[in-house]
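Peer 1: Kindly return the folded structure for what I paste below:
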Amino acid sequence: MAREGPLQLRILLLGDAGVGKSSLLRRYVEGASWADPPPSPTVGVQCYTRMLKPASGPRVKLQLWDTAGDERYRSITRSFYRNVVGVLLVFDVTNRKSFDHVEDWYQEVASLQDLNKVLFLLIGHKSDLQQSRQVTTQEAKTLAGLLGMSFLETSAKTDSNVTLAFETLACDIQKALQNGEIKVDGAWWGVRVLHSTQPPLNQRRNKPSGQCQC
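Peer 2: Presented below is the predicted three-dimensional model:
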């Protein structure tokens, strides 16, 4: 599939309030350490970007949307479900309810999105808190299999698998594009080719994060 420029992939983080979606994003995009002030609860949605240069293929711009898990913002976050190509479904391994709600989040996306055009990755966050764990790795793997997605455990505190999570989903999306399972459609903004002139990649690396103008 010929392209004239780098790809932009729109990816959404979904899950209950307090599972650590914002911490994951800050660790990945900004390299924020656990010593930094914790992020404030997300109000509505916040957008971040990061550029990737895969070992093969064109550069990729990740447009990462952090969503509020609070029910009062649900009408706002739902409006973003239709325009994504990837979803990180995040639960807290120390919070059983957040795991029990994973399928609800999945079904919400399914009710508004063509699931042939979106890829999911299940994330069990706060894996460093082993003594407080309420959800086993095997339970999460089983659920991921039932929902047709892969599973990873992460910790923003220890930086365990954080980069791997985002880049695994990005890689899966690229493979689906190459195989023709997902197509670049001008009317669908989950994936698009960036035609506009952009600063050199090395300049963008100096500013790897921030609110995106989108």
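
Peer 1: can we go C-alpha only for contacts and neighbour counts from here?
Peer 2: Noted.

Peer 1: Now the element after whichever strand or helix holds Gln138, going C-ward?
Peer 2: In this assignment (DSSP states H and E), Gln138 forms part of helix 137-147. Scanning forward in sequence from helix 137-147 by DSSP H and E, the next helix or strand is strand 150-153.

Peer 1: now Arg74, what's its secondary structure?
Peer 2: Here Arg74 is recorded as helix under DSSP: H, G, I helix; E, B strand; the rest coil.

Peer 1: Sequence B follows; please return its structure for comparison with A:
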Amino acid sequence: MIKKIALLIGFTLLLSACSVESVMDQFTKQDQPAEASEAEVPNEDVLSDSADEVAEESPSAPEDDKAPAVNWDPPKSLIPTKLEIPSIGLSAPVEKVGLTETGEMAVTDSFETTGWYEKGYKPGSQGNAVIGGHVDSYEGAAIFYDLQFLSVGDEVVVSDENGEQLVFVVTDMVEYPWDDAPVEEIFGYTTDRSLNLITCTGDYDRDSNNYTQRLVVYTELKEA
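Peer 2: Okay, the predicted model is just below:
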């Protein structure tokens, strides 16, 4: 339970603090939302249990020769090292990010790279994999600045170090208030094979050094 709470705090921090210098810049801790304490969050146990359930529930070939054949070929998951979004000309490295020693979500140092939350789900597995990126810096637009121009149906491609690829399709784009994003919906378990891209949006408040909203681009694995 302690591990789950710590991870959930990390998820909340991801969506609760960002500045013009960084989308997810060394977040300031805040009180954990009341509803978050009971929510299920991705961790190694959930991943293991989910894999076991998939194996147990996988359909077998029908005994009746007249019955239609069952094709069961679940897609492979991968550890992303590259992200491409052709419709906006985006091509960027993907780094692994986790939590800092103080329970804050780590960030990428570069404004031209993206960060995959490695303590969550892998792209291609059942669950919500998450990749975050900077929207801008004091010098101008950063890697996820053009995320706002995506449309439903656009493709998002992730690759691993061996060149294996998975293609996801944008299904929705939602802007949430910075302090009221649905953490479980973005990071939690689902039977869908989802990849969510997150960055800041809305107005920039210089007094709080924060953007007013968070943009979440929801995508699902494209059927072969």
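
Peer 1: And the TM-score, once the two are fitted together?
Peer 2: TM-score for the superposed chains, counting by TM-score structural alignment, normalised by the length of structure 1: 0.29, backed by 98 aligned residues with a CA RMSD of 5.2 Å.

Peer 1: buried sites along the helix or strand hosting Leu15 of structure 2?
Peer 2: Per DSSP H and E: Leu15 of structure 2 is located in helix 2-16. Neighbour counts over helix 2-16 of structure 2 (16 or more other CA atoms under 10 Å) mark 4-16 as buried.

Peer 1: quick one: Ile186 of structure 2 is in a helix?
Peer 2: Yes - applying three-state DSSP, one finds Ile186 of structure 2 inside a helix.

Peer 1: May I ask you to confirm that it is in contact with Ile131?
Peer 2: No - using CA atoms under 8 Å, Ile186 of structure 2 is not in contact with Ile131; the gap is 10.6 Å.

Peer 1: what residues do those two have in common as contacts?
Peer 2: Applying CA atoms under 8 Å, 6 or more residues apart in numbering, one finds that Ile186 of structure 2 and Ile131 are jointly contacted by Asn196.

Peer 1: and the gap between Val97 of structure 2 and Glu57 of structure 2?
Peer 2: Counting by CA to CA, to the nearest Å, the separation of Val97 of structure 2 from Glu57 of structure 2 is 32 Å.

Peer 1: and Phe91 of structure 1, what element?
Peer 2: According to DSSP H and E, Phe91 of structure 1 maps onto strand 86-92.

Peer 1: Does anything pack onto that strand? Which helices or strands?
Peer 2: strand 7-14, helix 96-100, helix 102-112, strand 119-125, helix 162-178 (3 or more CA pairs under 8 Å, 6 or more residues apart in numbering; DSSP states H and E).

Peer 1: Tabulate those (JSON lines), appending mean neighbour count and distance to Leu25 of structure 1.
Peer 2: Output for these, formatted as JSON lines (neighbours: other CA atoms under 10 Å; distance: least, CA to CA, whole Å):
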{"stretch": "strand 7-14", "mean neighbour count": "24", "distance to Leu25 of structure 1": "9"}
{"stretch": "helix 96-100", "mean neighbour count": "17", "distance to Leu25 of structure 1": "18"}
{"stretch": "helix 102-112", "mean neighbour count": "15", "distance to Leu25 of structure 1": "19"}
{"stretch": "strand 119-125", "mean neighbour count": "25", "distance to Leu25 of structure 1": "12"}
{"stretch": "helix 162-178", "mean neighbour count": "18", "distance to Leu25 of structure 1": "9"}
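
Peer 1: Export those as a markdown table, with columns for distance to Lys61 of structure 1.
Peer 2: Listed next are these as a markdown table, based on distance: least, CA to CA, whole Å:
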| stretch | distance to Lys61 of structure 1 |
| --- | --- |
| strand 7-14 | 5 |
| helix 96-100 | 30 |
| helix 102-112 | 23 |
| strand 119-125 | 17 |
| helix 162-178 | 10 |
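
Peer 1: so which of these gets nearest Gln203 of structure 1?
Peer 2: Of all these, it is strand 7-14 that lies closest to Gln203 of structure 1, at 17.9 Å by CA to CA.

Peer 1: That closest one vs helix 102-112, what angle?
Peer 2: Compare the direction of strand 7-14 of structure 1 with that of helix 102-112 by axes from the mean of the first three to the mean of the last three CA atoms, to 10 degrees and you get 130 degrees.

Peer 1: right, and the helix or strand after strand 7-14 of structure 1?
Peer 2: Heading towards the C-terminus - elements assigned by DSSP H and E - strand 7-14 of structure 1 is followed by helix 21-29.

Peer 1: And that following helix, what's buried?
Peer 2: 21-29.

Peer 1: just stretch 198-218 of structure 2 next, same as before
Peer 2: Result for stretch 198-218 of structure 2 [16+ other CA under 10 Å]: buried residues 198-201, 204, 210-218.

Peer 1: What is the nearest of the residues you listed to Trp116 of structure 2?
Peer 2: Nearest to Trp116 of structure 2 among these, with distances taken as CA to CA, is Ile198, at 10.4 Å.

Peer 1: Surely that closest one touches Arg214?
Peer 2: Yes - applying CA under 8 Å, one finds Ile198 of structure 2 in contact with Arg214, separated by 7.1 Å.

Peer 1: Confirm that Val157 of structure 2 sits in a strand.
Peer 2: Yes - assigned with three-state DSSP, Val157 of structure 2 falls within a strand.

Peer 1: How about it, nearest residue that isn't a chain neighbour?
Peer 2: Val167 (4.6 Å; CA to CA, 6 or more residues apart in numbering).

Peer 1: same question, Gly133 of structure 2
Peer 2: Thr114 (4.7 Å).

Peer 1: ok, now how distant is the one you found from Val97 of structure 2?
Peer 2: Using CA to CA, we find Thr114 of structure 2 at a distance of 9 Å from Val97 of structure 2.

Peer 1: Lovely, talk soon.
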